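> predicted structure and sequence below. I'll ask about it afterward.
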Amino acid sequence: MPNEPAEQWRRVTLTSDGPILVEGPVEVVLDDGRIARSDRFTVALCVCRRSRVYPWCDTSHRARQRRTA
């Protein structure tokens, strides 16, 4: 629970053009209250919301080309 002391620190890695990487296992509370769990050693959380397996990243963000100025 959010207010309980953590047993162990979790490492979160922010990437400039991709998902957020979190050392697992993790429990993600979605905005509608559902809970998604993963026991993998590292999970990739989708930040673009294009993933078909949201909240997990499926690399859908790579399909879109960035514009150059």
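Sure, I can see it.
> only C-alpha atoms from now on, for both contacts and neighbour counts.
OK.
> what is the neighbour count of Asp39?
By other CA atoms under 10 Å, 11 other residues sit near Asp39.
> repeat for the one 3 residues further on
Here the count is done by other CA under 10 Å, and Thr42 has 15 residues near it.
> here's the one I want to compare it with:
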Amino acid sequence: MIEGPVEVTDGDGTTHVSRRFQVAICMCRRSSTFPWCDTSHRVRRRASDETPAGEESQ
């Protein structure tokens, strides 16, 4: 978390500006608002997608 307003310049020289009072920088590059974090890294799985411990999926 960074206190704003913030200007970030990425590797290709593009400058991104946030006027918010606080902002998080995305480090995983999954954000649709990159370079700002939109919590896209919080992938949730449905219970039906998880395999209980000790059981193999067939």
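Received the coordinates, thanks. All of these numbers come straight from a predicted model, not from anything done at the bench.
> can you give me the helices in structure 1?
In structure 1, no helices are defined using DSSP state H.
> so for it, the centremost residue is which one?
Leu45 (1.3 Å; CA atoms, centre = their mean).
> which one in structure 2 is aligned with it?
Counting by TM-score structural alignment, Leu45 of structure 1 lines up with Ile25 in structure 2.
> OK, contacts around the closest residue to its match other than its chain neighbours?
Among residues not flanking Ile25 of structure 2 along the chain, Trp36 sits closest, at 4.8 Å (CA to CA, 6 or more residues apart in numbering). Counting by CA atoms under 8 Å, 6 or more residues apart in numbering, Trp36 of structure 2 touches 23-26.
> now with 10 Å?
8, 16-18, 23-27, 29 (CA atoms under 10 Å, 6 or more residues apart in numbering).
> ranking by neighbours, what's the top pick from these?
Busiest of these [other CA under 10 Å] is Cys26, holding 19 neighbours.
> neighbours around the closest residue to Arg50 of structure 1 other than its chain neighbours, how many?
Leaving aside its sequence neighbours, Arg50 of structure 1 sits nearest to Ser60 (CA to CA, 6+ apart; 5.8 Å). For Ser60 of structure 1, the neighbour count with other CA under 10 Å is 15.
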